[in-house]
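Engineer: Please work out how this folds:
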Amino acid sequence: MRVIAVHLLNDYSGSPKVLMQLLKGWTKNNIETHLFTCSGRDGFLSDIPKVSNHFYWYQFAKNPFIRLGFLSISQIILAFKLFFFLKKTDVLYVNTVLPFGAGIIGKIKGCKVIYHIHETSMKPKILKKFLFGIVSWSATEVVYVSNFLAYQEPTKNKKSVLYNVLEKSFVEQANLSFTTEKTEKIVLMICSLKAYKGVNEFLKLALLNPKFTFKLVVNASQIEIDNYFRNDIIPTNLLVYPTQKDTHLFYKKASVLVNLSDINLWVETFGLTVLEGMAYGLPTIVPPVGGVIELVDEGKNGFLIDSKNYSLISEKLNIILSNPTLYNTMSKNAIEKSQFFGEEYFENESIRILSN
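Structural biologist: Model (predicted):
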């Protein structure tokens, strides 16, 4: 078996991290694996052992029209490269719906085409309709990161649900570092530097709760952070950090993890950072819709609250952080819940999907 994996933008966000885990699992099982992704960027997909890398051009642009133009050009380049590289016997694994050029060429070549879908919130609608239309036309099978997403974005294709999981090394380090003895009450959020991810809501919560420390880790440079908050007054209890390759220290020191995505603009299809926080025994507060509700059990290991409901979130933070007995119970429940989402399940299920 030869697997050709395709991804658009290599960075330190969730979808390339999941693909990295897949690639490591396949090579571990002696599957010949090739990766096509954009050149010139450092991310989770960089320098993975035993993976043959192939690069094509793509550049992210803030302007949506320029970004669409760049996407189109990149997919023409990708399609050209794949046309001369793919064999009919290959398994083409397309990570996210964005590399549509791969789906088109995979269909033309008669390959087994597997799409791994992570997203549902996408604008403009015409682009989303086009991309998911390519999926429906070209895919042999569609892999979803949660049951919620499979229900939200149904296609006529064969489907599987493959939950995101934690790497064994991550779990081992979390187990070694775990403690309920916190020297400081820290509320942590790790996300992209986007308004729809709840960055502004996190700032508001910090202002409303001066007795807690709020730490925001974003997938952005310090210059981008400064530009984003240039018109805001940052309270002294809010600390903002740029892109971090290693987030273990943040989870270790944190007391509570929050995800404040705006449910009107962005629905979380899974929530890998939530799962990582749970492995560290962190009670979590997340939106009441999306894939995150498959991770968080109301009142047991966290709470499901709309990010705009500042008063209720503040109330729950105070309850969690002022009651040691409750905190320890929720922390224990969070760890137990996270243990299902392990590397062994992920590896076995992904190879089953490839071999169907």
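Engineer: From here on, just use CA atoms for contacts and neighbour counts.
Structural biologist: Will do.
Engineer: What ranges does this protein have for its strands?
Structural biologist: Secondary structure of the chain by DSSP state E: the strands cover 2-6, 32-38, 51-56, 91-95, 112-117, 141-144, 158-161, 186-191, 213-218, 238-241, 256-258, 284-286, 302-304.
Engineer: Using CSV, please lay out those strands together with mean neighbour count.
Structural biologist: Output for the strands of the chain, formatted as CSV (neighbours: other CA atoms under 10 Å):
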stretch, mean neighbour count
strand 2-6, 22
strand 32-38, 20
strand 51-56, 16
strand 91-95, 26
strand 112-117, 25
strand 141-144, 24
strand 158-161, 17
strand 186-191, 24
strand 213-218, 22
strand 238-241, 16
strand 256-258, 26
strand 284-286, 28
strand 302-304, 22
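Engineer: for comparison, sequence B:
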Amino acid sequence: MHIACIHQGYELYGSDRCFAESVRTIRALAPDARLTVVLPRPGPILDLLQGLADEILYEPLWILRRRGLARLATLGLLRLPLALARAARRLATCDLVYVNTTVVADYLIAARLFPGRTILHVHEIPEGLVRKVLRLLVRWSGAEVVFNSQATRAAFALPACADTRVIYNGIAGPAAPEPVTYDGTRPLRLLMLGRISRIKGQEVLLDAIAALPPAVRARIELRIVGSAFEDAAREAALAARIGDSGMDGRITLRPFDPNPAPHYRWADVVVVPSRLPESLGRVAIEAMAYGRPPVVSAIGGLVEVVEAGRTGWTVPPDDAAALSAALAAIVADPGSLAARAPAARRRFETLFSEAAVGRAFSAMLAPRLARKPRAAAPAVVHP
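Structural biologist: The predicted structure follows:
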């Protein structure tokens, strides 16, 4: 059996890690299959894919990105026929094609020609015109669709007859949670981890800290970890804002780190102040895996991750005052961390661990993997 796994990225952000974990699950379920991974270019994600795939190929995928839509609609259209031909050739020679995210347009268009061969894993909640375009692509493809949350499925609003299901992202966490050490005798350590962008809400968190009474603000340390995607100006603006905060080095900005574990171990609380809906909320899940109760915006899939009052805290999105009040309450009541940390870890193990999600993937893939292979794949598929 020949299985191909297609991904639009090459870095080590949330969607990249989710893809690698899906590939690992597919490999475990089909150890004898020939597994091909297709990426747009080499990158840090290769470290997570080593030993999982029989081959890793690089192709100029036709990817719908907001930043490049104008180019795709002009010069990019000249590349579309070749991209479609490449995708169709791979679909023709594979028994199963797993496509990660809806923006890989060439594969979704070509999937229509090969019914029953494509599984589409949706990890995003787009907005406006982009959502309409992607929804049309998903419907056109005829693929079996896996959404990573109920919020994501609701955003796409596919017809009831569509073949869809929800499977949460399976995340590899530590073998055991970290101990809770905050007791109020030292500053509360806050961590914000993720891409620097307007959507993620770094500025909202800074506004929330600035709104704290000086005595409370002096009992907080904040570490922001992440980089902007091809946007040096946004990174510089955030660094300048931190420099002007008057926090005397208690707010630090660090670049993207492919290994977030040391940051979770350092933190007491992880903050996810997203301004727009997250499809699920990987950082919040990872925080719970480490026994770090998160403070999240009550929006999108984040409300499926965090149980307010039990495993963390939820606040209205884009509301610096509400976030400030939540942080002040944690500083005033250190015991609230110790009360939530065990419940957070249990929720991770039950819903979001690789073992839990692997069982759901197995139930979905088992009938497909039991079929007789349709075609013998060539030794190497070239673009």
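Engineer: Can you give me the TM-score here?
Structural biologist: For these two chains in superposition, a TM-score of 0.87 is obtained (TM-score structural alignment, normalised by the length of the first structure); 346 aligned residues with a CA RMSD of 2.6 Å.
Engineer: sorry, back to before: mind putting the strands of the first structure into TSV with distance to residue 151 of the first structure?
Structural biologist: Below are the strands of the first structure laid out as TSV (distance: least, CA to CA, whole Å):
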stretch	distance to residue 151 of the first structure
strand 2-6	24
strand 32-38	29
strand 51-56	33
strand 91-95	19
strand 112-117	12
strand 141-144	10
strand 158-161	11
strand 186-191	25
strand 213-218	29
strand 238-241	35
strand 256-258	25
strand 284-286	20
strand 302-304	20
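Engineer: Which among these is found nearest to residue 272 of the first structure?
Structural biologist: Closest approach to residue 272 of the first structure among the strands of the first structure (CA to CA): strand 186-191, 10.0 Å.
Engineer: Once aligned, what mean separation remains between the closest one and the second structure?
Structural biologist: With mean CA distance after the TM-score superposition for the first structure, strand 186-191 of the first structure departs from the second structure by a mean of 1.1 Å once superposed.
Engineer: okay, and that strand goes to which residues in the second structure?
Structural biologist: The aligned range for strand 186-191 of the first structure in the second structure is 189-194, by TM-score structural alignment.
Engineer: where does that stretch sit relative to the chain's centre, distance-wise?
Structural biologist: 16 Å (CA atoms, centre = their mean, to the nearest Å).
Engineer: Determine which of the strands of the first structure approaches residue 67 of the first structure most closely.
Structural biologist: Taking CA to CA, strand 32-38 is the member of the strands of the first structure nearest to residue 67 of the first structure, at 14.2 Å.
Engineer: so what secondary structure elements neighbour the closest one?
Structural biologist: strand 2-6, helix 14-28, strand 51-56 (3 or more CA pairs under 8 Å, 6 or more residues apart in numbering; DSSP states H and E).
Engineer: what does the match of strand 186-191 of the first structure contact?
Structural biologist: 13, 200, 202, 220-227, 256, 263-264, 266-272, 283 (CA atoms under 8 Å, 6 or more residues apart in numbering).
Engineer: mind redoing it with 7 Å?
Structural biologist: 220-226, 267-272, 283 (CA atoms under 7 Å, 6 or more residues apart in numbering).
Engineer: Ok, stretch 333-349 of the first structure next?
Structural biologist: 25, 165-168, 275, 278-283, 300-301.
Engineer: buried sites along it?
Structural biologist: 333, 334, 335, 337, 338, 341, 342, 343, 346, 347, 349 (16 or more other CA atoms under 10 Å).
Engineer: residue nearest the centroid of the second structure?
Structural biologist: residue 14 (3.4 Å; CA atoms, centre = their mean).
Engineer: Wait, that residue touches residue 282, no?
Structural biologist: Yes - in this structure residue 14 of the second structure lies within contact range of residue 282 using CA atoms under 7 Å: 6.4 Å.
Engineer: OK, contacts around the residue nearest to the centre of the second structure?
Structural biologist: Residues near residue 14 of the second structure by CA under 7 Å, 6+ apart: residue 282.
Engineer: quick one: it and residue 179 of the second structure, what's the gap?
Structural biologist: 25 Å (CA to CA, to the nearest Å).
Engineer: Same check on residue 218 of the second structure?
Structural biologist: Distance from residue 218 of the second structure to residue 179 of the second structure, counting by CA to CA: 24 Å.
Engineer: all helices in the stretch 251-356 of the first structure, in order from the N-terminus.
Structural biologist: For the stretch 251-356 of the first structure, helices defined by DSSP state H, counting those that start in this stretch occupy the ranges 272-279, 310-322, 324-338, 343-355.
Engineer: can you give me the offset of the second one from its chain's centre?
Structural biologist: Averaging C-alpha positions (CA atoms, centre = their mean) puts helix 310-322 of the first structure 26 Å from its chain's average.
Engineer: Quick check: the equivalent of residue 315 of the second structure over in the first structure vs residue 331 of the first structure, distance?
Structural biologist: The alignment partner of residue 315 of the second structure in the first structure, by TM-score structural alignment, is residue 305. Here the criterion is CA to CA. By it, residue 305 of the first structure lies 18 Å from residue 331 of the first structure.
Engineer: Looking at those two, which one has more neighbours?
Structural biologist: Each of residue 305 of the first structure and residue 331 has its neighbours counted (other CA atoms under 10 Å); residue 331 has more, 26 against 19.
Engineer: give me every residue that touches the alignment partner in the second structure of that one.
Structural biologist: Applying TM-score structural alignment, one finds that residue 331 of the first structure aligns to residue 341 in the second structure. For residue 341 of the second structure, the contact set (CA under 7 Å, 6+ apart) comprises 291, 292, 293, 311.
Engineer: correct me, but the third one touches residue 271?
Structural biologist: Just to be clear, that refers to residue 293 of the second structure. No - Residue 293 of the second structure is not in contact with residue 271 according to CA under 7 Å; the separation is 9.0 Å.
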